[in-house]
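**Q** next comes the sequence, and after it the predicted model I'd like to discuss.
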Amino acid sequence: MLRRLLVFLVHPCFLPSSGGNGNMFYAVRNGRRTGVYHSWEECKEQVNKYQNASFKKFSTEEDAWDFVNGESSQSASDYAVVYTDGCCSSNGRHKARAGTGVYWGPAHPLNSSERLPGRQTNQRAEIHAACKAIEQAKSQDIKKLAIYTDSKFTINGITNWVPNWQRNGWRTSTGKEVINKEDFERLAKLSEGMDIQWMHVPGHSGFQGNEAADHLARKGAGKAL
């Protein structure tokens, strides 16, 4: 208990923040700064783009600190981690070939490499890679999922744009039809009932999971429709 108190005192960022999310506690075991945080945004600052980050969400602060200190807890509600990527050679051209990659880990049975059906574009491939990961998670009864992707387009789309598009009858702020409407509709539908943390990771920057997902996506693009 004394150790926990000392850590709490020396790190002011661990103090309860205004506007937190109630009774949930976010524990970071491996990140820029380990400790217990009172909101997902604070936790995200410590784990986003951090190689091999380890974090979990708890309903009690005691369980959260147990996780930080390496002690086991029966009430841990950790997130399964998956990397997704989409690619498209000759993007925007007649002979474009797009593929999706989903990477769960070395030699993992759920690792996926597929050719993108339908319109061949990089953005569609990124969205469908995320859809595939969520489908796989649901098949394994995974409810909490951290999706790492280098596609800011996908992240911004599902977290910011889709709610606005839905309110506007699936039209943009300028009144135009949403180009990837069907793809985002599918992603939004699959996301229902899931606790998903969308994590951006820079592409081609040495992150093993992202590089592996990219390899799977490129392999998928080479497959026949």
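**A** Thanks, I have it.

**Q** C-alpha from now on. contacts and neighbour counts both.
**A** Fine.

**Q** hmm, residue 89 is touching residue 96, no?
**A** Yes - the pair residue 89 and residue 96 qualifies as a contact (CA atoms under 8 Å) at a distance of 5.5 Å.

**Q** what kind of secondary structure is the residue nearest to the spatial centre of the chain in?
**A** Against the mean C-alpha coordinate of the chain, by CA atoms, centre = their mean, the closest residue is residue 147 at 2.1 Å. Assigned by DSSP: H, G, I helix; E, B strand; the rest coil, the conformation of residue 147 is strand.

**Q** buried residues in the biggest helix by length in the chain, which are they?
**A** Secondary structure assigned by DSSP state H gives helix 122-139 as the longest helix of the chain. The neighbour-count check on helix 122-139 (16 or more other CA atoms under 10 Å) flags 122-138 as buried.

**Q** try this one next to it:
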Amino acid sequence: MAKFYAIKKGRIPGIYTNWSEVKKQVEGFSGSDFKAFSTEKEAKSFLEESLPTLEREEQLDVEFDVPNDFIEIYVDGSYSSNPPIYGSGWVAVEGDESIKKKSFSGEDERYLKSNQVPGEVFGCVDAINWAKESGYKGVIIYYDYEGIEKWATGQWKANSDVAKDYIILYKQASCGIDVVFRKVKAHSGVNFNEVADKLAKSSLLKRGVRTNRDGGLTLFGIDREELEMVFELIGAENESFHLDTNTTMNGCVNFTLSSEGDHEGRIVINCYDTGKTVVQGKESSFMQYTLTLLLQLCESGEDVVETLNVLNEETINTKQVEEKFNEVLPNYRFTSNKLDKTLKQATFYLSLDGFRYDYSDLPMPILRAIDHYLHVILQSAGLKTVTSKGVNNFAYFQKDSQGVYILDTLHEKKFTNSDQVDYLNLLYNFYRVHRHTLFHWDSDSEDTRVIETIEEARGLISDGFEMLDKYYILFK
């Protein structure tokens, strides 16, 4: 017969069904207080004896010492019937700060009849796997759906497909890591439980974009923290960037972005708690630059292509982009999701058709990618490429009498051979010539130019890819 062990005083108070887990919580703990019961009700009563003023469910979630090698994770699930989809959300917490958030969704027909349950339990499995991969000895799972604990501990019999699969996945995930379950009330106001709830709900909104009648864009699945990271990057790269933030009564956060040098570049972004973000602004270099950064938040290269198709009213498929990508960058080695998505965006523009009055914004993704490679190359030589204020620092080149930038002689010896130095000089000059003349926002400049044909834009992008492919040959 199963026993319920109630630990009133121990490392992590609570109710346990496994004696080996109980020993971990009480052995060596001064003044430990625990007792075994034949029913869960008796165990709960024992714990509640000293807590007359608070609901025990909430009290358990607040007052105890978390071991240094444990991580706390709040999990939640959600469901939408139109279209049928379940979602998961979890947030990992250290102290009073979240250190990791994740949301995802699923549409497996075997699980849809269980509504939000698959979102709840698969979120738990994913959270445990992350904790184990991150090197934690144990994880404390906070949940509001009791099946998360009772199926895992054998208190409930698994009858549904989702329950049967959860038990299998839980056993695999929990192998090699201690798992402690703690229940919280749904929508009880417990801060991080509400965060997990919002993440689960936002997962039902597929990341992507659609155009609005007024020319604006609606982005799905992007939260405020991600937007603020993008704004920080824009501010670091553009001294004239200005950001105003206002919070409205309906939970919407309004951001107004502007840049002095781009008079058409005022952008208004409204971010809602539901995971929907509306972007409004005229077509401009600043708008394209901002969208390039926002597209890095898409979950995959396929999402980038889907988004760009909507934005440009095109029907280019992912296979076309992948084939073109392999053609223009045959020696590529994957190193970063953000870089990969930026390069896929540049590849998409090689297949873009249609008339526009100005094509100057199309090279932005390839030039941002080149910016990344310059950082990588210079940093590999021990050179700092970002100032304390987060601004690019490429001040390692001198302009010669012909107006060409050459790496300072004292830094040349930091590279393996002269071919690498020659390549770096070519890459930096390519970057300066095009980045500074196409996207010069700080003030009006005679050097600013406009790309008037799509052929010129494609040529610049192709030249950029040709230069980047050489990187993988020279820097192995």
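**A** The structure has been received and is ready for your questions. Values in this document were obtained by computation on a predicted structure and should not be read as measured data.

**Q** would you confirm that the residue nearest to the centre of structure 1 contacts residue 195?
**A** No - with contact defined as CA under 8 Å, residue 147 of structure 1 does not count as touching residue 195 (10.6 Å).

**Q** separation between the counterpart of residue 208 of structure 1 in structure 2 and residue 47 of structure 2?
**A** Matched by TM-score structural alignment, residue 208 of structure 1 corresponds to residue 191 in structure 2. Look at residue 191 of structure 2 and residue 47 of structure 2: by CA to CA, to the nearest Å, they are 23 Å apart.

**Q** the two - which one has more neighbours?
**A** Neighbours were counted for residue 191 of structure 2 and for residue 47 using other CA atoms under 10 Å; residue 47 has more, 20 against 11.

**Q** quick one: secondary structure of residue 118 of structure 1?
**A** Three-state call for residue 118 of structure 1 (three-state DSSP): coil.

**Q** mean deviation, the biggest strand by length in structure 1 versus structure 2?
**A** Secondary structure of structure 1 read by DSSP state E shows that its longest strand is strand 80-89. With mean CA distance after the TM-score superposition for structure 1, strand 80-89 of structure 1 departs from structure 2 by a mean of 0.8 Å once superposed.

**Q** what packs against that strand?
**A** strand 97-103, helix 122-139, strand 144-149, helix 208-221 (3 or more CA pairs under 8 Å, 6 or more residues apart in numbering; DSSP states H and E).

**Q** the last one versus strand 80-89: what angle between them?
**A** Read it as helix 208-221 of structure 1. Orientation check (axes from the mean of the first three to the mean of the last three CA atoms, to 10 degrees): helix 208-221 of structure 1 against strand 80-89 gives 40 degrees.

**Q** give the buried residues for helix 208-221 of structure 1.
**A** Buried residues in helix 208-221 of structure 1 (16+ other CA under 10 Å): 209-221.

**Q** CSV for those, including distance to residue 83 of structure 1?
**A** Below are the buried residues of helix 208-221 of structure 1 laid out as CSV (distance: CA to CA, whole Å):
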residue, distance to residue 83 of structure 1
209, 6
210, 6
211, 9
212, 8
213, 6
214, 9
215, 11
216, 11
217, 11
218, 14
219, 15
220, 15
221, 17
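
**Q** which strand or helix spans residue 36 of structure 2?
**A** strand 33-37 (DSSP states H and E).

**Q** right, I mislabeled it, should have said residue 22 of structure 1
**A** Under the assignment given by DSSP H and E, residue 22 of structure 1 is not contained in any helix or strand.

**Q** how close does it get to residue 4 of structure 1?
**A** From residue 22 of structure 1 across to residue 4 of structure 1, the span is 21 Å (CA to CA).

**Q** residue 89 of structure 1 now?
**A** Separation of residue 89 of structure 1 from residue 4 of structure 1 (CA to CA): 52 Å.

**Q** same check on residue 48 of structure 1?
**A** Note on residue 48 of structure 1: its distance to residue 4 of structure 1, by CA to CA, is 24 Å.

**Q** what's the matching range in structure 1 for stretch 220-239 of structure 2?
**A** The aligned range for stretch 220-239 of structure 2 in structure 1 is empty, by TM-score structural alignment.

**Q** for stretch 279-286 of structure 2, same thing?
**A** Using TM-score structural alignment, stretch 279-286 of structure 2 finds no match anywhere in structure 1.

**Q** just to revisit the earlier point, what's the angle between the longest strand of structure 1 and strand 97-103?
**A** 160 degrees.
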